[in-house]
Each structure stands twice: as C-alpha cells, then as structure tokens.
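Coordinates for the following, if possible.
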Amino acid sequence: MRTIGMPGRILAAVLTAVLLGGCDSASPTRTAQTPPPASPAPDSPPPGSAAPGTPRDLVTGLSVPWAIAFLPNRDALVTERDTAHLLRITPDGKRTDLGRVPGVEPSGEGGLLGVAVSPSYATDHWVYLYFTSATDNRLVRLTLDNDKLGPPQPLLTGAPKGGNHNGGRIAFGPDGMLYIGTGETYRTELAQNRDSLGGKILRVTPDGKPAPGNPFGTPVWTWGHRNVQGLAWDDTGRLYATEFGQDRFDEVNLVQKGQNYGWPAVEGFGKDPRYTNPLLTWPVSEASPSGLAYADGSLWAAALRGSRLWQIPLKNGKVSTPIAYYTNTYGRLRAVVRAPDGSLWITTSNKDGRGDPKQGDDRILVIPLK
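Have a look, this model is predicted:
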C-alpha cells in the first residue's frame, strides 16, 4: 500500500481534527461525520507519559512476523504468517524455529496469526494460536515442551476466512479469559449478524467455551467490527482495540460488553445511538493500525499503511492527541507488545506483498521507553 509522508507535527494536528470520538474497496452506505476543527499538536508526550528511545534490531531476516507473546522465562514466541512457522526468540536475539504448525493454509491476509501463552503455562505448557485453515479461521492450543510442539487441539472453529480481513489477534485478559479479534472477510453483513463469528471481539474460556458473563451466551463479546487486529488493557483493566477502516477512518475503540460498534452502517463517528463511537480516528492513509500495546500511561499502535508507531496518551480511559514516531523509517509495522523488561518489541511487515522490503527485513525492533 502507498504511504503518505508528513511531518510529525502536521500529522498529529490532522489527527486532532478527528479526535473525540484502512483498506481499499467501494464503501457501503454509512453515517456522515463532521470532525471538530484542528488544534495545535504537542511536540512531546504530556507530563508523566513515556517517550520512545532509539530502536535497535533484535532479529532480522524474518518473513511477515505477525504476533508476539512472552513465555515466563522472558523468551518470546513469534508467528510467521506466510510460512506458518512458530519461532522462539530470546531477549538477546537468539532464534529457534519450533516448526511449521500443522493445518495452517496461508493465503492473502490469512495464515498463522495470533499467539498467546497460557496464564498457567508453568504447569500446563499450553500455547494458543489463531490461524487460517482450509475451511475457516480457528483457535487451537498445543503444548510446548523442550521446544517440541504437540498436536494442535481445536478449541473454536467456524470463524469465516477470506483473502482479507481475517482479524487474528488473541490475548488473555486480566479476567483470565481469552479475547479474539476477528474480521468480516469483506462480507460486511457478518459484522451485524450476532450468529456469525466474523466482525467481532470474542471472549472464551481457556478451553474455548463461551466465557461466563458473555452478553449473548455465545463467544461474542462485542460486534459491528470490520477487522480487529489489536487488543490491549490498561492498568485498570479497560480493554482497547484497533480497527481498520475502509476509505476514511481507522479507529481505536474502548471495548465494552455487548456493544455494537456500527460497521458497516458507520465508519468512524456517527450519530445513531444504537452504535458505540470510537475513542479516536485516523485517516486511513496515516494508520491501518494492527498491533496495540499499553505501556507507561499510553497506548502504542503499530501502523501498516501509515508506516509509523503511534503513541496515544491515556488518562482515565480518555485519549489525548496521538504522536507519530519513526514515520517511513522502518516501513510497515505489524505487531507491538510490551516486553517483560518494559521495552516495546515491534515487528515489521514489509514482506507481506504490500511493502518495500529492505536488507534485513522483516525484523523485530526493540524500543526502550524513557
């Protein structure tokens, strides 16, 4: 996808214009929106918020590293979307290929996607994966013992698959339940169909069953989403998600039980009380936000088409003006996670068919917070 370069100050001002509250095909009908006027952007994070330091390469020569999850010993598990391989990466950059995950059939934006480590990994050795199979997108778990992968055990099957919009981010929440971001695979009607797993955020038990307290007695936690690829919780347990818009606005949403986030009737902000508005939006050319992390008072969003890292300062669940870093420096950014030492680990996605790979791509960058 084409990236648009602008100075960080101007970019942040553009974003401020759509505060309060991408992909490329013809749009369905949706509610119009009128952003408030822009205000001057800050040069640096507000007092009390961390700023990123100088990135360094941890690992190079990867192939579309899609997700990262940390083991108790501080090693990381990393998925490669298109090769379907699961890697183990140590904090000093040693790489071990744990093998190809059986049953994955990569195609388009599908393949080996999300990874999560069991909260009780020390005793059960379960690793959770979300991937595209021959028939669907699905959640599986398998054991990892002495770098040996056990056979995948399907836990949740039947999520729609497609060439685009497969979602795929998974993460355990503070409540011990597993959350899954899914996409509507360009079948926009699925987002408003509560009987479909597409275009949703799902919440399941570690065994893949609908979690206690879910609003509809199914795996569905929230609905009306287009393509969710980022999940993160703040210090108080609030859940946030990134979502790809279509032609106009990408989103960060505060995720609340049972809420309908409006797609395809609304892209960005609307005035229909049936739908929950986002916390903020970006022009799709400046974001296409995939991974999301929370660290030191801010959300951090990795931008694919926007080719930058966004810092979104938070206070009591409210956002202030986002700040762009590393614009067009490393290309497309896919995953961002907070490492056990407090740094951010970020993956590039320049080999995904839409980027411009450079020597060493794809890579994992380590960014200290200061």
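
going forward, measure contacts and count neighbours with C-alpha atoms only.
Noted.

what about the strands in the stretch 51-200 of the chain?
Assigned by DSSP state E, counting those that start in this stretch, the strands in the stretch 51-200 of the chain fall at 56-59, 65-70, 76-80, 85-89, 95-100, 112-117, 126-132, 137-145, 148-149, 153-159, 170-172, 178-181, 200-204.

Export those strands to CSV and append columns for distance to P212 and mean neighbour count.
Output for the strands of the stretch 51-200 of the chain, formatted as CSV (distance: least, Cα to Cα, whole Å; neighbours: other Cα atoms under 10 Å):
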stretch, distance to P212, mean neighbour count
strand 56-59, 40, 17
strand 65-70, 25, 27
strand 76-80, 29, 25
strand 85-89, 31, 21
strand 95-100, 34, 15
strand 112-117, 20, 27
strand 126-132, 20, 26
strand 137-145, 18, 20
strand 148-149, 30, 14
strand 153-159, 16, 17
strand 170-172, 15, 25
strand 178-181, 12, 26
strand 200-204, 8, 27
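
could I get those strands as a markdown table with distance to S343?
Shown next, in a markdown table, are the strands of the stretch 51-200 of the chain (distance: least, Cα to Cα, whole Å):
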| stretch | distance to S343 |
| --- | --- |
| strand 56-59 | 11 |
| strand 65-70 | 13 |
| strand 76-80 | 13 |
| strand 85-89 | 15 |
| strand 95-100 | 19 |
| strand 112-117 | 19 |
| strand 126-132 | 23 |
| strand 137-145 | 25 |
| strand 148-149 | 28 |
| strand 153-159 | 32 |
| strand 170-172 | 19 |
| strand 178-181 | 23 |
| strand 200-204 | 27 |
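
Relative to A302, which of these is closest?
A302 lies closest, by Cα to Cα, to one member of the strands of the stretch 51-200 of the chain: strand 65-70, at 11.5 Å.

how about this one, so we can line them up?
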Amino acid sequence: MNFGRIAVALLCVLVSALSGGAVAAHADTPARTIAQGLHSPWAIAFLPGGDALVTERDTARLLRVTTAGAVTVVGVVPGVVPRPQGGLLGVAVSPRFSTDRYVYAFVSAAQDNRIVRFRYPEGTGITGIETVLAGIPVADAANGGRLKFGPDGMLYATTGFNFRLEFAQNPGSLGGKILRMTPDGRPAPGNPFPGSVVWTLGHRNVEGLAWDPYGRAYATEFGEAAFDELNRIRRGHNYGWPHVEGSAADPRFTNPELTWRTGDASPSGVAFAGGSLWVAGLGGERLWQVPLGANGRPGTPVAHFVGTHGRMREVVVAPDGALWVLTSNTDGIGVARAGDDRLLVLPADFTRGG
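Model prediction:
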C-alpha cells in the first residue's frame, strides 16, 4: 500500500475543506437541446462551415449535426470494437480540411487503440480509412481517447494506463501518456524523447485537452479514489501516476494546478472560453467553470447545472463562441432519461457572464 500517496490525499482533503472548496453557481441560463436520442456520444469537432461531427462510442457512428439541429449519419467507422469504456472515442478535423478533407478518430480495435483518418468529401460518406498510429494499449476501461489539433498544427492524443501500473512511467509505452505527432503520425519535431510520439508521461486517464489564447495547454485527468486533476501540460513533464494521485512533495513529478474529489468531477472534455476553462463532469454531473488568471493559474472553480442534465462527457467551443455540451447517460454507468443522450448549446453570453 502506498502510504505516502494516501497521506497526501488526506492532507489535500483537509486543505480543501478548510478553504471552502468549490462553490455552486446561482441559477444558470437554461441550455438549449439541439439534438437528442444519441447513443453514448463521446466527442465533437467542428467543420469549417459551422456544422459539427459527433462520435458515438458504442455504435461507431459518425454524425453530422447542423446548427439548426439536423442530424445525419456520415458513416460507421470500420474496425471499431466496442468495450465498456472503449469504441469510437475522440474526433478531430484537419486544419487543412478545405483541401485535404481529412477527419481523424481515436478508436478501440481488436488488439489496440489506434488513431485513424479518412476523407469526408462534401455530400458523401467517409472514404479511404487508414491507420495513422497503432499500438496504443487497449483495455475495457481507462483508455483516454481525446484527440485535438494544437495551435502548433500538431495532432495530440490522450491515452489511459489501462489498469496496467507499469505503462504510465515507461517512456517506451504509449499508455498513460499525452502524445504529439505530425498529421501523418510521425513524431513531431521538438518532442522530448527522440523518435517517439510521447509528449508527457505519468498519466492515469486523461480525457480532456485544451489550450488558452496564449498557447498554454491544460488536461483533465481521472483519479483513482481520492482526486481528479487539472494539469498544466508542459513538454516532457511527468505527472506522477501511479506514484502520486493529486499533489506530492516530489521533485520528479509535476503537481496539478487544481484537484477535485472524485465524486465531484470525473472530468472528461475541457474547453477554453470567456477567460475560463469549462470542464464536463461525469460523476459530478455538472459543468465546471475554472477561471484563469493572467498567469494561467486557476481560481476557485464554480459548478453549473449540478444534476440538471446528468453526466456530462464533452464540451467544446463553437465557431460563434457558444458552448456545445454532450451528456453521457446512456453509457452504461449513467441513468438515462427520456430523450437522452443530448447535445446541449449554451450561448456565448453564458461564458462571458458565467
């Protein structure tokens, strides 16, 4: 048993209690439902014209949702093997989509997790699927799966530790990492480990990744039993798992910027808007607002929509500044309500006044 980690966790609980912790917000602007009846939706990525692509984890369907709420099935991504917490996960649209028509997806296959891409010509379905990166460890849970293009034009992917404690601290494993690669899957220039797509290590299960306007990267990470984390992501840093959950006085590891008790968060998607990070909470069944100071440090988090919509999986910023949020009540863990799952929209004014 790791008594050091337990002691740190207990200390953090005490500090959180003494400081008052996070506070719930006042009554929120009602969210507008733009689509409903989705099946375990997982990720959103916007096309240049303002429509969104939405993944469904268990069906492997890729959906297109217009700003008016029209939903069409673009296609079923081949080779996806659904698992309790795996399947068709993250999605990203190429920064050069207008010319190359590429869409990227993070998928669970029979033997591994992998990143694939395919073309999506206007007015047709998906074509020409190819593997960009294979060999990411797969398991029934803790698969990570978020996929984002960064402001540097590189493709970032988050991976989980798959309940294999040896993965996260091993630079030679793709499990328990944040990966950074070129759009065709090669190690990106400037990566910390020569010939490797590994960008950071020591992660348990990162499901959210976002950048602020200054290019600072933040990731949301599931803890085990004590603390979920918001981490500032820096090249080559080690975030401590499985030796640390939450903060520790260990110079080998980078401490989180913010922690939550696991019952309050289970943080998945994260986005930046209106001077704050917005974090979708699964177990916490809420949308967290984390104000950022000029130095990028977080202020006191504020909870929105506590229990109103159930589990929240994804949050992204639309081209018009609105927040699009996916619920996750049909994922086998949540309690589905009539119409679940839903794609919710919060107007841009919400992020400025929230």
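
Can you give me the TM-score here?
Superposed pair, TM-score by TM-score structural alignment, normalised by the length of structure 2: 0.93. Supporting alignment: 339 aligned residues with a Cα RMSD of 1.5 Å.

just so I know, which of the strands of the stretch 51-200 of structure 1 lies nearest L279 of structure 1?
L279 of structure 1 lies closest to strand 200-204 among the strands of the stretch 51-200 of structure 1, at 16.7 Å (Cα to Cα).

In contact with the residue nearest to the spatial centre of structure 2: list those residues for me.
The residue lying closest to the centre of structure 2 (Cα atoms, centre = their mean) is G208, at 2.4 Å. By Cα atoms under 8 Å, 6 or more residues apart in numbering, the contact list for G208 of structure 2 reads R146, T158, A219, T220, E221, P267, S268, G269, V270.

between these, which is nearest L88 of structure 2?
For the contacts of G208 of structure 2, the nearest to L88 of structure 2 is R146 (10.6 Å; Cα to Cα).

Matching A248 of structure 2 against structure 1, which residue comes up?
Superposed on structure 1 with TM-score structural alignment, A248 of structure 2 falls opposite G270.

Relative to N214 of structure 1, how far out is its match?
For G270 of structure 1, the distance to N214 of structure 1 equals 26 Å [Cα to Cα, to the nearest Å].

who's more crowded, those two?
With neighbours defined as other Cα atoms under 10 Å, G270 of structure 1 and N214 compare such that G270 has more, 20 against 17.

That one and W221 of structure 1: what is the separation?
G270 of structure 1 sits 21 Å away from W221 of structure 1, going by Cα to Cα.

try T321 of structure 1
Applying Cα to Cα, the value for T321 of structure 1 to W221 of structure 1 is 28 Å.

ditto for K358 of structure 1
The value you get for K358 of structure 1 to W221 of structure 1, if Cα to Cα is used, is 40 Å.

Which one's more surrounded, those two?
W221 (26 against 11).

What residue in structure 2 is paired with that one?
In structure 2, W221 of structure 1 lands on W199 (TM-score structural alignment).

distance from the helix or strand that contains that match to structure 1 after superposition?
In this structure, W199 of structure 2 is located in strand 198-201 according to DSSP states H and E. Strand 198-201 of structure 2, aligned to structure 1 and superposed, deviates on average by 0.2 Å (mean Cα distance after the TM-score superposition for structure 1).

hmm, back to that, the match of A248 of structure 2: what secondary structure?
coil (DSSP: H, G, I helix; E, B strand; the rest coil).

need the contact list for it.
For G270 of structure 1, the contacting residues are T31, A32, Q33, N277, by Cα under 8 Å, 6+ apart.

show me what contacts the third one?
Applying Cα under 8 Å, 6+ apart, one finds that Q33 of structure 1 lies in contact with G268, F269, G270.

any idea how far G224 of structure 1 is from it?
Q33 of structure 1 is 18 Å from G224 of structure 1, by Cα to Cα.

ditto for the last one
Using Cα to Cα, we find N277 of structure 1 at a distance of 11 Å from G224 of structure 1.

Find the residues that touch each one of these two.
Both N277 of structure 1 and G224 are contacted by Y261, G262, under the criterion Cα under 8 Å, 6+ apart.

list the buried ones in stretch 252-268 of structure 1?
For stretch 252-268 of structure 1, burial by neighbour count (16 or more other Cα atoms under 10 Å) applies to 252-255, 259-268.

equivalent range in structure 2 for the lengthiest helix in structure 1?
Counting residues, the longest helix found in structure 1 (DSSP state H) is helix 8-16. Per TM-score structural alignment, helix 8-16 of structure 1 has no counterpart in structure 2.

roughly how far is that helix from the heart of the chain?
The chain centre lies 22 Å from the centre of helix 8-16 of structure 1; the measure is Cα atoms, centre = their mean, to the nearest Å.

quick one: the counterpart of the residue nearest to the centre of structure 2 in structure 1 and E109 of structure 1, what's the gap?
By TM-score structural alignment, G208 of structure 2 lines up with G230 in structure 1. To E109 of structure 1, G230 of structure 1 is 15 Å away according to Cα to Cα.

Look at stretch 328-342 of structure 1 and report the distance between its end residues.
End-to-end distance for stretch 328-342 of structure 1, by Cα to Cα: 25 Å.

ah, wrong one, I meant stretch 336-344 of structure 2
15 Å.

Buried residues in it, which are they?
Across stretch 336-344 of structure 2, burial judged by 16+ other Cα under 10 Å covers A336, D340, D341, R342, L343, L344.

residue contacts, the aligned partner of the fourth one in structure 1?
It refers to R342 of structure 2. Mapped onto structure 1 by TM-score structural alignment, R342 of structure 2 lines up with R363. R363 of structure 1 makes contact with D57, L58, V59, T60, G61, L62, P65, T347, T348 under the criterion Cα under 8 Å, 6+ apart.

Need the counterpart of the third one in structure 2.
It stands for V59 of structure 1. Counting by TM-score structural alignment, V59 of structure 1 corresponds to A35 in structure 2.

dump the residue contacts of the closest residue to its match other than its chain neighbours.
Leaving aside its sequence neighbours, A35 of structure 2 sits nearest to L343 (Cα to Cα, 6 or more residues apart in numbering; 5.1 Å). By Cα under 8 Å, 6+ apart, the contact set of L343 of structure 2 is T33, I34, A35, Q36, W324, V325, L326, T327.
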